[in-house]
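1. Fold the stuff below for me.
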Amino acid sequence: MLGKHSKVCFGASLGALVLSVILAAWGFPKIVDKQIQKNIQIDNSSKMFEKWRVLPMPLQFKITMFNVTNVEEINKGRRPQLAEVGPFVYKEYRERTILGYGENDTVKYMLKKTFIFDAEASAPLTEDDVVTVINFSYMAALLTVNDMMPSLIPTLNKGFEELYSGLTDAFMTVKVRDLLFDGIYLNCVGNQSSLGLICAQIKADMPPTMRLAEDGNGFYFSMFSHLNTTPTGPYDMVRGTEDITELGHIVGYKDKNRMSAWGSDPYCGKLNGSDGSIFPPIDEKNVPARLYTFQPDICRSIYISFVEKTSIFNMSAYYYELSESAFAAKSANPNNRCFCKKNWSANHDGCLLMGLLNLMPCQKAPAIVSMPHFYLASEELLDYFNSGINPDKEKHSTYIYIEPITGVVLKGVQRLQFNVELRQMNIPQLEKVPTGLFPLLWIEESAVIPEHLQAELRESHSLLGYVEIVRWGLVAVAIAALAISAYLVTKTGALPICPRNNNTVSFVLRPAPNGIEVNKG
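-> Reported below is the predicted structural model:
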């Protein structure tokens, strides 16, 4: 009877072992992956949905100005001297408005940003501080006209002198609040006929940095007020309910599936990556070499490159960083050739220098972006300045730390600098200035996951740790049960795994056939 029971136990434990191995190798990971997907997908039922729709904490939006300290010397042809003033810190709130759900598992939404000055974080600086900077809109207008019809410059400049009251050179002294958000007043009432042409063109184009004055007699120019007033989009994003590896991928912007600013080239026009707020989980066996984010303000996707696996906030993380290839010249990265539209300087043929992107095709203005202080850009750009430009990786790089299980950004910093060419022209304001790329300001957009969300993630990691214990604990118990039952089966002889000795005497000692004995005497 004991042998019969031991055989049953052995079979049951063997089956339990097979089942536990299947669960450990396939079942538990599948269940865990499904639960993670359920929690992070863009769906009303997920834990992440409301955090994605309304960002639970503000980002930090920092602006650092390049104050020009030797205007008179520059007007005589000497190299610029700059001094950083900043950062001026703003709280950036983000909220998405869902417009609907589309085919291919997508959600359509608008993104609204709101910027509020953070006096405490900016102190002792205030928005009423005064800086002397390059007159960005004036230079942009002159360069645009110069590229189309240089002979018009002297005539139109008379109108610009009335548009920008008191215009004596390519620089302006202004309150920070006016330059950034409130607006610098541009006067459209004057005696020059060219002023009417300029104002009519502004009204026809109405670039985002301009807004009509209340009295209708002018405009206000500011760098970022449009971000505070106009939602961007609509975006079409993959929700991740069908394929979690596609979570957050932007597949449409303003109802287009590619960016047309760069012509028909499939590389530069491709909508690729997320909006920077959400990424899919990272498979530790297949870590992507690059992660892409779509940046509508520059009409392209930017990639960051994998650097290392590390830890932050007592959690494992993957560290990605913007590399020099992203804004590389076409000689260093041939794929970037389609971002090249026009030289910023007659000294160079082909594309822009290393580390620059011309926004003319995107924003219809000759603005050029780079990393702050021309970090990762050509050293030729640095030679233009006497002082004030000092690229530093710690201060000027762009990077993120991503938690691999959920794809949550634990910490991220994105930095960008806005520049315009200061070009020598045959007008009083520019007849002696040295030609070169001149920075106006640089921005830093950063986020750190708040402590209560860190705690939630760590709690989730603990639960996953318990699941792992149970997962392999079941296998261990099954192995132990199989070992015990195998021992019992062997001991009772229920299975002929190790035959007992009562029938194993050598044939030499067995009775011979017909009763004949052998090997006796």
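
2. hey, let's count contacts and neighbours off CA atoms from now on
-> OK.

3. which residues does the nearest residue to residue 225 once chain neighbours are set aside contact?
-> The spatial neighbour of residue 225 that comes closest, neighbours along the chain excluded (C-alpha to C-alpha, 6 or more residues apart in numbering), is residue 181 at 4.4 Å. Residues touching residue 181, when contacts are defined by C-alpha atoms under 8 Å, 6 or more residues apart in numbering, comprise 222-225.

4. got those residues as TSV, with secondary structure, neighbour count and distance to residue 114 columns?
-> Below are those laid out as TSV (DSSP: H, G, I helix; E, B strand; the rest coil; neighbours: other C-alpha atoms under 10 Å; distance: C-alpha to C-alpha, whole Å):
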residue	secondary structure	neighbour count	distance to residue 114
222	coil	22	15
223	coil	20	14
224	coil	17	11
225	helix	22	10
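
5. would you list those in CSV and tack on distance to residue 422?
-> Compiled in CSV, the contacts of residue 181 are given as follows (distance: C-alpha to C-alpha, whole Å):
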residue, distance to residue 422
222, 19
223, 18
224, 22
225, 24
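
6. To compare against the first, here's the next sequence to fold:
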Amino acid sequence: MRPRTSKPVTLGILGLLFVLLGTFLGYYWPILFRRILTQELVLSPTSKSYNAWKNSSAIPITMEFYFFNWTNPNELKIPGKKPILVEVGPYSFVEKREKVNITFNPENSTVSYLQRRFWYFDEKNSKGSLKDNITQLNVVTVSAVHKVRYSSYIMRSSLSYLLSQSPEIHVVRTVDELLFTGYKDVLIDLGKLAGMTDETPPFDRFGWFYTRNGSTDFDGYQNMATGEDDVRNIGLFKFWNHKDTTKYYKSPCNAVEGSAGEFWPPFRTEEDITIFSADLCRPVTYEYERTVYHQGIEGYKYSVGKKTLSNDTKRRYPHEQAKYFEPTTTTEDFFTAEHSGEVIESVEDPDVVNIGQCYCNGECSPMGLINITACRYGAPGFVSLPHFHKADPILRDQVVGVNPDDEKHNFYIVLEPTTGIPIDVAARFQINILLQPSNFVSTFNDVPKIYFPIFWFNLKSGTTDDLAYSLRQMLMLRSIGLYISVAIIILGLLLLLSIPTLYMVKRKREISRIKGKRALASDKKMENIYLDKSNVNDDAHTRADCQLYPKL
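-> The predicted structure is shown next:
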């Protein structure tokens, strides 16, 4: 006969197996989840993210333009009078992006492409018409005066004579002309007659987005890491216009580095992030601000701050790399006022480079401005946050009508830290033109020196409800695996804890059974006490008729 297996032993074995299984799953599930996530995030022709990256139709992108209407241009040269600006807009557009000429390079795990962008006017969400007239600084004239300030006497005299025939420093144009249609200007034609150089714009009209709608020329040739070799490299810019450096700044500020802005490595930390901007011809640093929630998803919020807007941002490089850098130079004079802002003490270390100053292009501007003169054909262009947010107060004091608000004017990116997916983006920059007096152009003799606000834009993008739901489901997958492992461990522990309980129950039953036998034996003894056996005939095996009575 086969012996029966003890139930406590069976439960002990099952409990131990469940504990081991749950521990194994809890330890290896994050590793498995990371591997699955990595495979899903890597950019390839077969990945889920490829179609959304190739064509942004499924992702809503809006571009809002706000113009500063100059209401008192005739008072520019009156001492004590400041330009009065009135913000108008938004003029809203729907933006679509499309990647073309896509080439995957498996030998170095990169992808090369050109980007085409389209803008479609959204009249419903706009406050105004594209036919609205806007009075603004004459950017073409101001740029021409700025560019010839070091030219020959003949060039400067010719420009001075030409501008004396049309002395207006402001223009009145429609929103459409200022943005996409452009407008003719005699100085543009004269510039072409003077001969094409690197600083001669290849346009026959002026407009901030003239010829950009549907063009692939402005964003340039881009080469980005796909993350196939290492997911930590996904989205990193490798080459821009076939080079890993630019011609606009000295080393090390000429490096092409940072993200392309669409893909980020997963498992983020609170460290700064960097994006290479083709419009600014340089990388831009975003600093961790705080943890926020967007559509029920936890995200890390990064925003543009002092590390991008300051002229005194230092960075340490490996010595073998830093010793080849060109020394940065700057002229520290700007107006006669002292600039506010945090001053970082000088570090006597040859490997520490003041990268803030090597973006100055000569004369450093106040805190809050990014000099883009070098990559905009020599025009005195400066980028800031809208309404000079986070900038030196001296910039706001020069004009009337700018009122910075962090909620409206901050430039931020919110990344989901586990996947690195951008869930909320608000790209906000303001375009300013440096207006300054000129000794050789009579029209500009008495003008004040002002970083003149022209317009600012607000590019908004983020996850749709469907994408947010899918992202939440994917993030729940990580938690579900951990919950299951914990549940299995708890079940195993309960099975193990049930063993002593079973022993106690069995022990109680055994004790009860023994007590029952003792009680039965005691009852039989009591019967013997009262039973009269004197007349019992054992031989006849018959029962005598006897009566129970107590013995005396």
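
7. Just give the TM-score of the two.
-> After superposition, the two chains reach a TM-score of 0.81 (TM-score structural alignment, normalised by the length of the first structure), with 460 aligned residues with a C-alpha RMSD of 2.7 Å.

8. that older thread, map the residue nearest to residue 225 of the first structure across to the second structure for me.
-> When the structures are aligned by TM-score structural alignment, the residue of the second structure matched to residue 181 of the first structure is residue 180.

9. how far away is its match from residue 374 of the second structure?
-> Residue 180 of the second structure sits 23 Å away from residue 374 of the second structure, going by C-alpha to C-alpha, to the nearest Å.

10. ditto for residue 32 of the second structure
-> Remark: distance between residue 32 of the second structure and residue 374 of the second structure (C-alpha to C-alpha) = 48 Å.

11. same question, residue 421 of the second structure
-> In terms of C-alpha to C-alpha, residue 421 of the second structure sits 33 Å off from residue 374 of the second structure.

12. go on, residue 157 of the second structure?
-> Residue 157 of the second structure sits 25 Å away from residue 374 of the second structure, taking C-alpha to C-alpha as the criterion.

13. Can you pick out the residue with more neighbours from these two?
-> It is residue 374, of residue 157 of the second structure and residue 374, that has more neighbours when counted by other C-alpha atoms under 10 Å, with 19 against 14.

14. ok, average deviation of the longest helix along the first structure from the second structure?
-> Among the segments of the first structure that qualify as a helix by DSSP state H, the longest is helix 451-492. For helix 451-492 of the first structure, the mean distance to aligned residues of the second structure following superposition is 3.8 Å (mean C-alpha distance after the TM-score superposition for the first structure).

15. was I right about residue 177 of the second structure contacting residue 183?
-> Yes - between residue 177 of the second structure and residue 183 a contact is recorded at 5.8 Å, counting by C-alpha atoms under 8 Å.

16. Can you pull the residues that touch both of those two?
-> residue 207.

17. Give me the more crowded residue out of these two.
-> In this comparison of residue 177 of the second structure against residue 183, neighbours counted by other C-alpha under 10 Å, the higher total goes to residue 177 at 23 against 16.

18. For the more buried one, give its distance to residue 130 of the second structure.
-> 8 Å.

19. just residue 495 of the second structure next, same as before
-> 74 Å.

20. So the two - more neighbours on which side?
-> residue 495 (21 against 16).
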